[in-house]
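Trainee: How does the following fold in three dimensions:
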Amino acid sequence: MDFSWAKEQVEIKESVIQFAKNLLIENLVELDQQEEFNLEGWKKCGKWGIMGLPIPQEYGGKELDPLTTIYALEGLGYGCKDNGLLFSIAAHTWACEIPLLTFGTPEQKLKYLPKLVKGELIGAHAVTEPEAGSDVYSLQTTAQREGDKYILNGSKMFVTNGAIVSALRSNIASPLRSNIANLILVFATLNPERGKRGITCFLVEKDSPGLIVKRKISKMGLRTAQMARGNASY
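Mentor: Just a heads-up that it's a prediction; the model follows:
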């Protein structure tokens, strides 16, 4: 059996390495010191197609298979020194795009995936809570149905992409001008008595009433990846 990479796979990885080395090199020290999100780097990755590597072409992605996608992202990690940006892209792709692609309705996919792929929307994944980290099944955020809507109540923390600071400081007109990810996957329980079987996920847009980012969380590493804690009552 031949386990070597195909010529096309090697070419994709090399192109990603060159893209990262040439275009993702600006202001890295300053961004890290100020704990700022690399908005310009994010835009460049969106334009190149990084966020759409595993997403079908019908939504604007490159539709690469999982192994080729990982190989290409390995190249991104080799060429880009901004580990926080890489972490933010990983959270956006694997914890927001892929669940939406796998479990979303056709309408939800058409509404959100093309903009997520282009980087025009920033995705986040809110599951961790003050009392539910590794033991995620202990989460206490609740979802109660009222008519055709659900009311969510709870608190989340360590939400990657939860607070996009530099977007507020930028004068560039962009759909990314927000202090929070544009689309958040929020996990909540419909019935605490059912344990893990009572947990489901909700797509929450950044302007939803009652969604509050309380503070950005400073870290020892991955400083350009914006993590936040917030409350939800909506």
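Trainee: alpha carbons only for contacts and neighbour counts from here, please
Mentor: OK.
Trainee: Now do the strands in the chain.
Mentor: 123-126, 142-146, 149-160, 183-189, 199-205, 211-217, 227-233 (DSSP state E).
Trainee: can you redo those as CSV with distance to residue 79 and mean neighbour count?
Mentor: Shown next, in CSV, are the strands of the chain (distance: least, CA to CA, whole Å; neighbours: other CA atoms under 10 Å):
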stretch, distance to residue 79, mean neighbour count
strand 123-126, 23, 27
strand 142-146, 42, 16
strand 149-160, 22, 20
strand 183-189, 28, 23
strand 199-205, 32, 17
strand 211-217, 27, 17
strand 227-233, 24, 20
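Trainee: For my notes, please list these in a markdown table and give distance to residue 66 for each entry.
Mentor: Putting these into a markdown table (distance: least, CA to CA, whole Å) gives the following:
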| stretch | distance to residue 66 |
| --- | --- |
| strand 123-126 | 20 |
| strand 142-146 | 33 |
| strand 149-160 | 23 |
| strand 183-189 | 22 |
| strand 199-205 | 24 |
| strand 211-217 | 32 |
| strand 227-233 | 27 |
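Trainee: so which of the ones you listed comes closest to residue 87?
Mentor: strand 149-160 (8.3 Å; CA to CA).
Trainee: That closest one packs against which elements?
Mentor: With contacts taken as 3 or more CA pairs under 8 Å, 6 or more residues apart in numbering; DSSP states H and E, strand 149-160 sits against strand 123-126, strand 142-146, strand 227-233.
Trainee: Could you measure from residue 91 over to residue 84?
Mentor: Using CA to CA, to the nearest Å, residue 91 is found at 11 Å from residue 84.
Trainee: cool, and residue 123?
Mentor: With CA to CA as the criterion, residue 123 and residue 84 are 15 Å apart.
Trainee: same question, residue 202
Mentor: For residue 202 relative to residue 84 (CA to CA), the value is 26 Å.
Trainee: cool, residue 42 as well?
Mentor: Applying CA to CA to residue 42 and residue 84 gives a distance of 11 Å.
Trainee: same deal with residue 32?
Mentor: 9 Å.
Trainee: buried set for the longest helix along the chain?
Mentor: Ranked by residue count and defined by DSSP state H, the top helix of the chain is helix 7-23. The neighbour-count check on helix 7-23 (16 or more other CA atoms under 10 Å) flags 9, 10, 12, 13, 14, 16, 17, 18, 19, 20, 21 as buried.
Trainee: Here is a second sequence; please produce its structure as well for comparison:
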Amino acid sequence: MSTSNPAAIIVFRHAHDLPTDTQAAELKKYNDEHPNDKRGESYYYIQEAKTYNLPDPAQGSVTLPWQRLSPDGFNEAQNIAADLPSWISQHWAPVNLVITKDPRSKDQTQNPFQTVIPSADALKASNKVEVQLKDDPGFNKANLISDGHSALICWDRQGLWQDEGDPAGTYILQSLAKANPLPGNITRPHKAGTFYVFTNPDTHGKYDISQYNYNHGQGFVKVA
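Mentor: Coordinates of the predicted model:
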């Protein structure tokens, strides 16, 4: 492949999910007042299955058992899909691989998939895009951009970033970065608002990391 832009791995956290702030406050109030009759599932899920066609028709479709993004989250996913292709084309090689959490089980979250699939559809306009579904953040990260194309990863916070008190394990940001621990100017991911870019791999498959804050009105602003 011939391109003037370097390949990169671009990683971000999913969009906002249910319950909304209003629902969360209502739910807490109700549960506090009715400790033996707590409300639950219907506040955290849209009880409706949904099928998505993947960008490459040869991959078929994926059916979600229910949906978890909030109305704001669905809007955020569409906004990212509108802004991401041009940002990538200005700085990095085209994306041909999208990796996200497998959403087909109720034991997994559907948020990353529903966040990234509009972007995968938008990116296919300039390149064939394969979507890979993974069960956990320990997936093999070797050779993700070895063919000169870029890769896009969307995941949940629990698999991206190790908070204080979290168990030892594989976290995507730490597993990709050359620096361990992460540099002090790299901050915790916000939903649909923090993008990490990994470039310049070494012989061990580790990368330089940079961070961009994203806002639909302002675009992607480098902060680290």
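Trainee: Quick TM-score on the pair, please.
Mentor: Overlay of the two chains. TM-score (TM-score structural alignment, normalised by the length of the second structure): 0.27; 117 aligned residues with a CA RMSD of 6.7 Å.
Trainee: Any chance of TSV for the helices and strands packed on strand 149-160 of the first structure, columns distance to residue 107 of the first structure?
Mentor: Output for those, formatted as TSV (distance: least, CA to CA, whole Å):
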stretch	distance to residue 107 of the first structure
strand 123-126	17
strand 142-146	21
strand 227-233	25
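Trainee: can you tell which of these is closest to residue 187 of the first structure?
Mentor: Of these, nearest to residue 187 of the first structure by CA to CA is strand 123-126, at 6.4 Å.
Trainee: Within its local environment, how many residues does the residue nearest to residue 108 of the first structure when sequence neighbours are not counted see?
Mentor: Leaving aside its sequence neighbours, residue 108 of the first structure sits nearest to residue 100 (CA to CA, 6 or more residues apart in numbering; 7.7 Å). By other CA atoms under 10 Å, the residues close to residue 100 of the first structure number 19.
Trainee: Kindly provide the distance from residue 100 of the first structure to residue 83 of the first structure.
Mentor: Distance, residue 100 of the first structure to residue 83 of the first structure, by CA to CA: 25 Å.
Trainee: quick one: residue 111 of the second structure from residue 76 of the second structure, how far?
Mentor: Per CA to CA, residue 111 of the second structure is found 12 Å from residue 76 of the second structure.
Trainee: Compare these two (neighbour count), which wins?
Mentor: Neighbours per residue, other CA under 10 Å: of residue 111 of the second structure and residue 76, the larger number sits with residue 111, 27 against 22.
Trainee: Could you find the closest non-adjacent residue to residue 12 of the first structure?
Mentor: Nearest residue to residue 12 of the first structure, sequence neighbours excluded (CA to CA, 6+ apart): residue 72, at 6.3 Å.
Trainee: Could you verify my assumption that that neighbour touches residue 11?
Mentor: No - when contacts are counted by CA atoms under 8 Å, residue 72 of the first structure is not listed as touching residue 11 (9.3 Å).
Trainee: State the distance from residue 83 of the second structure to residue 26 of the second structure.
Mentor: In terms of CA to CA, residue 83 of the second structure sits 34 Å off from residue 26 of the second structure.
Trainee: who has more neighbours, those two?
Mentor: Set side by side, residue 83 of the second structure and residue 26 show more neighbours around residue 83, with 18 against 14, by other CA under 10 Å.
Trainee: Quick check: the residue nearest to residue 12 of the first structure vs residue 42 of the first structure, distance?
Mentor: Taking CA to CA, one finds residue 72 of the first structure at 16 Å from residue 42 of the first structure.
Trainee: Also residue 77 of the first structure?
Mentor: The value you get for residue 77 of the first structure to residue 42 of the first structure, if CA to CA is used, is 14 Å.
Trainee: just residue 111 of the first structure next, same as before
Mentor: Per CA to CA, residue 111 of the first structure is found 21 Å from residue 42 of the first structure.
Trainee: the more surrounded of these two?
Mentor: It is residue 42, of residue 111 of the first structure and residue 42, that has more neighbours when counted by other CA under 10 Å, with 23 against 12.
Trainee: shouldn't the more buried one be in contact with residue 85?
Mentor: Yes - using CA under 8 Å, residue 42 of the first structure is in contact with residue 85, at 7.2 Å.
Trainee: next SSE after the helix ranked longest in the second structure?
Mentor: Scanning the second structure for the helix with the most residues, using DSSP H, yields helix 71-91. Beyond helix 71-91 of the second structure on the C-terminal side, the first helix or strand identified by DSSP states H and E is strand 95-101.
Trainee: Tell me which other helices or strands the following helix or strand past that next one touches.
Mentor: Once strand 95-101 of the second structure ends, the next helix or strand along the chain (criterion: DSSP H and E) is helix 111-123. Counting contacts by 3+ CA pairs under 8 Å, 6+ apart, helix 111-123 of the second structure is packed against helix 71-91, strand 95-101, strand 150-155.
Trainee: Mind putting the ones you listed into CSV with distance to residue 134 of the second structure?
Mentor: What follows is these, written out as CSV (distance: least, CA to CA, whole Å):
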stretch, distance to residue 134 of the second structure
helix 71-91, 20
strand 95-101, 5
strand 150-155, 10
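Trainee: and of the ones you listed, who's closest to residue 121 of the second structure?
Mentor: Nearest to residue 121 of the second structure, of these and by CA to CA, is helix 71-91 at 8.0 Å.
Trainee: quick one, the closest one and strand 150-155 angle?
Mentor: 160 degrees (axes from the mean of the first three to the mean of the last three CA atoms, to 10 degrees).
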